[in-house]
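Asker: here is a sequence together with a model predicted from it:
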Amino acid sequence: MTTQAVTTQEQELELPLAGLRILEIADGRTDMCGRFLADLGATVIMAEPDGGSPSRRVGPMVCGESLYFLTHGANKESRVIDPATDHGRTQLLDLLSGFDLLINATNPGFLASCDLDISLLRQRFPALVILSISDFGHTGPYRDWVGDNAVHLALAGVLARSGIGDKPPLLPPGKLAYETAAIQAAWVALLALRQRAATGRGQHLDFSILEATAQILDPALGVTGSASGGRSAAEMAPRARPEKFPLYPTFPCRDGIVRVCVLNPRQWQAMSHWLGDDHPFTDEKYGGLKARYGVIHEVNALIAELLKPKTKADIIREGLERGIPIAVVASPSDVLSDEHFIARGVFAPVCNTEGEAFAVGPTGFLELNGRRMGIRRKAPELGEEFQSQNHSAQHKPAPSGTEEAIRPLAGIRVLDLGVIVAGAELGRLFADQGADVVKVENSQYPDGLRQSLTGEVMSVSFAQGSRNKRSLGLNLRCEKGRELFLALVEQSDVVLSNFKPGTMESLGLGYDVLKAANPGVVVFDSSALGNTGPQAKAMGYGPLVRSATGLTGLWRYPDEEQSFSDGVTIFPDHFSARISATAILALLLRRQDTGLGGVVSQSQAEAILTGMSEYFLHESLVPGSVIAGNTVCEYAAPAGVFQCAGDDEWCALGVHSDEQWQQFCGLLEHNHSLSQRTDLEGIEARWRCRDELHQLTAAWTRNQSPEAVMQRLQAIGVPAAKMLRVDELPADPHLQARSFFRELHQPQIPEPLLTENGPVGNSDLPEPDIRPAPEPFQHTREIARELLALSDSDIDRLVESGTLEVPA
């Protein structure tokens, strides 16, 4: 092997963000932002006060160790710096001269109180990117409010759609608002660094957890699942909680529960054959979503009868053979022992801060060039550094002529073969930031997202997910089509797909082929369960991924075993898209120095598992500890969702500290006796009395409007929020003040659509240029002329042969 070959191989294996230096001031909420960037190779140093950052005290705690910190602090380093002191302030300023990114996850006034105002830092370090992560951002009427996971779910319209029928709203398991926001923050940080590579200038990113939650977890304005039939989240959201969603049903079987997703005509045909030839729905019209939806309860009753006597293993095996998407509704303990996840190396030992193997937990979000980007090193002890402490400045001088703001991905071309939600969203993220995104389509294998109850190929959902893209009709199953696609690859930077594993290879378009056409291309593939392992070929949709990873089993009312309440959510599609986008962008940043591309492989299941890391760590240590209801509002009391005066009105609130408790007692009747009770001193003591405190709080909120509860508690520094419904979000004064909304004018839809703005509230990143989503094959002729240098007569011949497709 030549020296050049060795060098190239070493470069391909190098972590893409190696050399990037990040200083993090963490608060125990969005720490996964720094952790993910560290997974990708950045040096992340936490600046911690003498007693350690709050992250070290976030539950669950086992043997004096924070399981949150062990997972979210992995791959990082620590340095004792307290910017609230004069010495710490000097240390911080001295250190920042050698760093590329400052992650400031404190409240909006903290740095200013330390005489470290953002404007001062920008003046002193003009090439530094400053990422400020706060509950509500540094501007707007909620600027000084305090939030928690439940508050963000309530204000983002997520809580209103979680739960069943007439039951109370149900908080989803874990800390999904924080985990999803953290990944969007990482995406935004890399966009700013990409922009800096062109301008030489840093910037301040004013990042709001609320806005990120509203865009990612279960977005009110984003693309919805294929089972929605093209309807928007607002069209699908009732005032009360939704009934059990019949298109993602769960069925008891002999030894557990399974979930079945029959969505497209081929899947229904397979299920119809399994049901037998004598059922009443054999007419081919029931292959269509609209016809089947009209009799869905009768159909589900037949499926229930079929599956009831069978075992989970038999059902999964036969579903795989027949091409019917099915998954087990797994418990966390099932997940930890799942043969597929074990075969993929999803779980591995996690060490405590002393370096001792402590428990088993998820290792990371994805793979780059066949290597898992996950935990390489334990979370540090306080003040523990692992790498060289010589942090010299790496900022490049500003190129000339780049004073005006530019979109960070201008000049990037993306070939987008993605389908359904995750595929649409990933391409849109790049298009919004200036990339030329070409959606490659074929009428014989249409994108399920174009399916609608009306039969139209343009719906609100598709428009939201495919804005700013171009559409090319190209048949990849013929030789000439593959030839044209490879010609496009030569002129492109990124290729996206989320087919069943092996599909691109079967088309003759595997990574090695694409790399041969363009060594600098970044190729992305995504699937439900990953592209290796016993279940790799299983068809997967979001509901099945949630079931297989234990999320569905936890997302229910504790007192009702089959009250699964994730039927209308589209998590983790938007979350996975941002994980993928961040990794792809990391490779594009590396390519600026090496000229090399690479391959990113992402499993939606592993996105969920890594986002729930501390809980799987807990389950491995204390089997049976992670059950429905015990992963929400942990170690806060009173906390949760409380009914208020009015028609199905609710608020979320949480008392997380002794200071908040004393303030809260001042509002309640009997406050003197409560504040004086020794059995309620300390967070753990109140947690033990949480049922009693919940009842007292419920009696207090019941006769007040949710607005009154929210305003009164926020005035004393206690996190609280009214539960907003999807149709109430546009009137929210804070979202309005922060320009959260834009308008999308889609020619096929009579009224302008309200759509989301960019991924960060205030920054130097230009707002997206909102253009309509394309009709099928709308830009085929344009792209064929522009990129393939084909004449009109050439194009006509290729259309006639079926290689190219144009609008009818």
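Answerer: Received, thanks.
Asker: from now on I want contacts and neighbour counts done on CA atoms only, so please keep to that.
Answerer: Fine.
Asker: residues contacting Leu790?
Answerer: The neighbours of Leu790, taking C-alpha atoms under 8 Å, 6 or more residues apart in numbering as the test, are Ala784.
Asker: apply 10 Å and report the result again.
Answerer: Residues in contact with Leu790, defined by C-alpha atoms under 10 Å, 6 or more residues apart in numbering, are 781-784, 796, 798.
Asker: tell me which residue is most central in this protein.
Answerer: Among the residues of the chain, the smallest C-alpha distance to the mean C-alpha position (C-alpha atoms, centre = their mean) belongs to Phe575, namely 1.4 Å.
Asker: so who does that residue touch?
Answerer: Applying C-alpha under 10 Å, 6+ apart, the residues contacting Phe575 are 176, 179-181, 183-184, 213, 215-218, 422, 425-426, 581, 604, 607-608, 611.
Asker: one more pass at 7 Å, please.
Answerer: When contacts are counted by C-alpha atoms under 7 Å, 6 or more residues apart in numbering, Phe575 touches 180, 216-217.
Asker: Throw those residues into JSON lines and include neighbour count, thanks.
Answerer: Below are the contacts of Phe575 laid out as JSON lines (neighbours: other C-alpha atoms under 10 Å):
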{"residue": "Thr180", "neighbour count": "29"}
{"residue": "Ile216", "neighbour count": "28"}
{"residue": "Leu217", "neighbour count": "25"}
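Asker: just the closest of the residues you listed to Thr678, please.
Answerer: Nearest to Thr678 among those: Thr180, at 37.8 Å, using C-alpha to C-alpha.
Asker: you'd agree the closest one is in a strand?
Answerer: No - membership of Thr180 in a strand is not supported by DSSP: H, G, I helix; E, B strand; the rest coil, which gives helix.
Asker: nearest residue to it in space, please, no chain neighbours.
Answerer: Excluding the flanking residues, the one nearest Thr180 by C-alpha to C-alpha, 6 or more residues apart in numbering is Phe575, at 5.9 Å.
Asker: in addition, the following structure is provided for comparison:
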Amino acid sequence: MPTRIDRPLAGIRVVDCVSGPLAPITRTLAELGARVDRLVDETSLDPIDDIVANTGKIRHATPCDRATLDGLIADAHIVVDDNGRDPAPFLDGNPALVWMSVSPFGAGNPYSGWQATDPVFHALSSELARSGIRGHAPLLPPGELAFQCAGTQGAYLLVAALYRALRTGEGEHLDFSALDGAVQALDPGFGISGSATMGRPARALNRDRPVKGIQYPILPCADGHVRICLLAPRQWRGMFRWMGEPEAFAAPEFDQIVTRYKSHGLLPAITAHFAGKTREMLEREGQAHGVPIAGLLSLGEFMASDHARARRALTEVPGPDGAPVTVPNGMLVVNGQRMGVPGDISDEDATVRAGAEAIDRPFDGLRVLDLGVIVVGAEAGRLFADGGADVVKVESRAFPDGNRQSYLPYSLSVSFAAGHRNKRSLGIDLRSEGGRAVFLKLAATADVILSNFKPGTLESLGIGHEVIARTNPGIVMVDSSAFGADGPWSKRLGYGPLVRASTGLTELWRYPDDPESFSDSVTIYPDHVAGRVSAIGAVALLIRRLRTGVGGTASVAQAEVMLAHAGAAAARVSRGEPLAKPRDVPWGVFAAAGEDDFAVITVRGQADWKALCGAIGHDEWLTDPEFATAEGRRAHRMRIDEGVAAWCAPRAPAEIAETLQAAGVPSAPMLRVGDLLDFGYFTERGLFRCESHPFLDEEVVSERHQYRSTRHTEPAQRPAPLAGEQSIEIVREWIGMDEADAAALAESGVLEPTQPAVYALIEKTRAKAAVA
């Protein structure tokens, strides 16, 4: 008999009334054990997309009308609806119900009637402005990353709201905008950023696209290409040794990333060193030298890899014609079991009842130890901090968080401030016996521990789940890594660019007429959205803990987050079909009036085509028999694109979008990060807020809220900490350590509070800047 899978959301009942590309919101809940009743009489998804988005849900033939809803909602915990229904009558009958109204642009604002497609979201989120290579037009990212990231954000918001409702007995109505979700979870221009921005705020990047091949270079080899990420000095020294220590690059200045970027001879020398070697050989040799490297694989190659098979990252389900189709097998591993495609739903032994706690935010009263680093770790912890938890960022002077790197000499930046707001910092030496003992005492009082180190790191430090659960059986521990906690690739050095290369995304992210134009160099996907998947796993286990008292573990592989988002493409690969669905014409980016300004226009079908022809004054196209069908229009794409381009050229991007949206055609101006604060939609939604930090002269821009809600409280505005800033107060508050003992641990180096010299350096730096 198959092993029974213990799914943490067993007993949770969800009613799904979403018909479009946001249907995947509830698939994650189904994988985690919720019973999802799907009431959609028609769907705009094609058969493959429908299977990927909705496998594991219980489909009802009856329409999603009031009578059917009444029958299901009496026992439901969550309703997700895109029909604009008034939830008030349903909430009256079920006061603990969480109702999410889903729409592209949210309710009650001037953009609520706009039409959305993935390109529209890329344009409005600023992702499009950063995609492509210099000298070319912006490049639309492959697949439907914006909708997929929005769906994951929606799933996180649902479990967070559900956790609050189960604690308090009070439901709420969430107004979820898919654009808000895409802006926050795909690659936010405001917020924490990684090395892709080279230490600068995303809004300070060049208006043009990045230069080809500068960041995370992709180099040819015997059987394709490989990508390298030489970030830390130790990684460069490994590369230097691997190359045989050539004299031309022996100067100590090459330890600096800027020197390596400026060198005209370095990349050609590395390319020559790679010549004649296969991807597999280079991966093996590079890893032996400590060089982060990955072969560029197609999606099909990743699906067929030993690693994907060992991880059970894919599974088969019946296709639209009854033949098997391969689909992603979930994004989370919980308590060692993969939360993949669910089978029969059984929740007889998993009754979930609401409590009556008096809290405002979902995570009020929780204690979180945040060992996360860089972007993924920062985001998972920040979600808990914004949600009311006491989040302690655990730091070490010997191994500082890479996001502490800054042009300021005291390791603080606008990016770090945005990613770690509402947290406190504990400086501690976990390699020492005293540090380990203090951490274990803190862990005994914690609710959640988050990390994203190389697999096995916590166990090697003696602070793994098995050790902590002996004194704290309710602890929830979540880890994230590039390729997962096990499998042949688990020990690989993992950065987002290498994960994108290994899973087939980089291979797809290029201009169709230039096979060497790989264009994903400044995106930070999937870091932000993987942080949300980590939070989903943690909250799901906290929900289970409400009824069992027991915690557990959840594990996230960034590669599998990306695979889940490419689920429809993976299914098509398994059936030998083209990766991309044929699109109607036009579907793309068009130059507008202005300096390097563009707009996107997308036609989804016959109705959009007719509206477009009328809006741009080409009614004659409607009577042209060659344009009568989508296939005919695709055959004459160049002629149509030329006509659309001529109409766009003298018009500003905003005029193009407003004219076409008024006609019902999905269109949007391409915004840059600096445009977001003043764009009408974002001011109407109040999505961003400007915060001040006591040790920064620049303002910190970050999200004001993650969604509109009848009960949601806006996050607090506690500034991000200096490294170790609250070390003494944390050990005194959490474990009752007296002041003398805490001071002794600081004196011995076990605790690492912020030194007085740091505050003096801050004053000196700011005084110097004021004079300048």
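Answerer: Structure received. Computed from a prediction, not measured in an experiment: that's the story for all the values here.
Asker: just to revisit the earlier point, where's the residue nearest to Thr180 of the first structure, which helix or strand?
Answerer: For Phe575 of the first structure, the element it lies in under DSSP states H and E is helix 573-594.
Asker: beyond that helix, next helix or strand please.
Answerer: strand 598-603.
Asker: so that following strand matches what in the second structure?
Answerer: Taking TM-score structural alignment as the measure, the second structure aligns residues 552-557 with strand 598-603 of the first structure.
Asker: ok, residues contacting the matching stretch?
Answerer: 331-335, 475-484, 534, 537-538, 541.
Asker: switch the cut-off to 8 Å
Answerer: Stretch 552-557 of the second structure has contacts (C-alpha under 8 Å, 6+ apart) with 331-336, 465, 474-485, 530, 533-534, 537-538, 541.
Asker: next: stretch 681-700 of the second structure.
Answerer: With contacts defined as C-alpha under 8 Å, 6+ apart, stretch 681-700 of the second structure is touched by 109-111, 180, 412-415, 417-418, 676-677, 701-706, 717, 719-720, 762.
Asker: for stretch 83-98 of the first structure, same thing?
Answerer: Applying C-alpha under 8 Å, 6+ apart, the external contacts of stretch 83-98 of the first structure come out as 21, 23, 49, 81-82, 102, 111, 113-114, 116, 125, 391-394.
Asker: and for stretch 637-651 of the first structure?
Answerer: Contact with stretch 637-651 of the first structure is made by 150, 154, 169-171, 240, 632-633, 652-656, 683, 686-687, 689-690, 693-694, 697-698, 701-706, 709-710, 720-723, as judged by C-alpha under 8 Å, 6+ apart.
Asker: so where is it in the second structure?
Answerer: Mapping stretch 637-651 of the first structure onto the second structure (TM-score structural alignment) gives residues 585-599.
Asker: residues of the matching stretch that come out buried?
Answerer: 585-593, 597-599 (16 or more other C-alpha atoms under 10 Å).
Asker: residues near His128 of the first structure, how many?
Answerer: Just so we're on the same page, residue 128 of the first structure is Leu rather than His. When neighbours are defined as other C-alpha atoms under 10 Å, Leu128 of the first structure has 26 of them.
Asker: got the contact list for the residue in the second structure that it lines up against?
Answerer: In the second structure, Leu128 of the first structure lines up with Leu97, judged by TM-score structural alignment. Contact criterion C-alpha under 8 Å, 6+ apart gives 76-79, 91, 165, 170-172 as the residues in contact with Leu97 of the second structure.
Asker: again, but for Phe240 of the second structure
Answerer: Taking C-alpha under 8 Å, 6+ apart, we find Phe240 of the second structure in contact with 246, 249-250.
Asker: thought Ser411 of the second structure was touching Arg404?
Answerer: Yes - judged on C-alpha atoms under 8 Å, Ser411 of the second structure makes contact with Arg404 at a distance of 4.8 Å.
Asker: distance of the residue nearest to the centre of the first structure from Leu101 of the first structure?
Answerer: Separation of Phe575 of the first structure from Leu101 of the first structure (C-alpha to C-alpha, to the nearest Å) stands at 23 Å.
Asker: how near is Val334 of the second structure to Asp6 of the second structure?
Answerer: Distance from Val334 of the second structure to Asp6 of the second structure, by C-alpha to C-alpha: 8 Å.
Asker: more neighbours: which of the two?
Answerer: Neighbours were counted for Val334 of the second structure and for Asp6 using other C-alpha under 10 Å; Val334 has more, 24 against 15.
Asker: what sits closest to the equivalent of that one over in the first structure if chain neighbours are left out?
Answerer: Taking TM-score structural alignment as the alignment basis, one finds that Val334 of the second structure is matched in the first structure by Leu368. Here the nearest residue to Leu368 of the first structure in space, its sequence neighbours aside, is Val600; by C-alpha to C-alpha, 6+ apart that works out to 4.7 Å.
Asker: tell me, how many residues neighbour the one you found?
Answerer: The local packing of Val600 of the first structure (other C-alpha under 10 Å) involves 23 other residues.
Asker: repeat that for the one 4 residues further on.
Answerer: Neighbouring residues of Gln604 of the first structure were enumerated by other C-alpha under 10 Å; the total is 29.
Asker: nearest spatial neighbour of it, skipping sequence neighbours?
Answerer: Taking C-alpha to C-alpha, 6+ apart, and ignoring the residues beside it in sequence, Gln604 of the first structure has Ala528 as its nearest neighbour in space, at 5.0 Å.
Asker: for that neighbour, what is the corresponding residue in the second structure?
Answerer: Structural alignment (TM-score structural alignment) places Ala528 of the first structure against Ala482 in the second structure.
Asker: so that match sits against Val499, correct?
Answerer: Yes - applying C-alpha under 8 Å, one finds Ala482 of the second structure in contact with Val499, separated by 6.5 Å.
Asker: okay, and the common contacts of those two?
Answerer: Between them, Ala482 of the second structure and Val499 share the neighbouring residues 558-559, with contact defined by C-alpha under 8 Å, 6+ apart.
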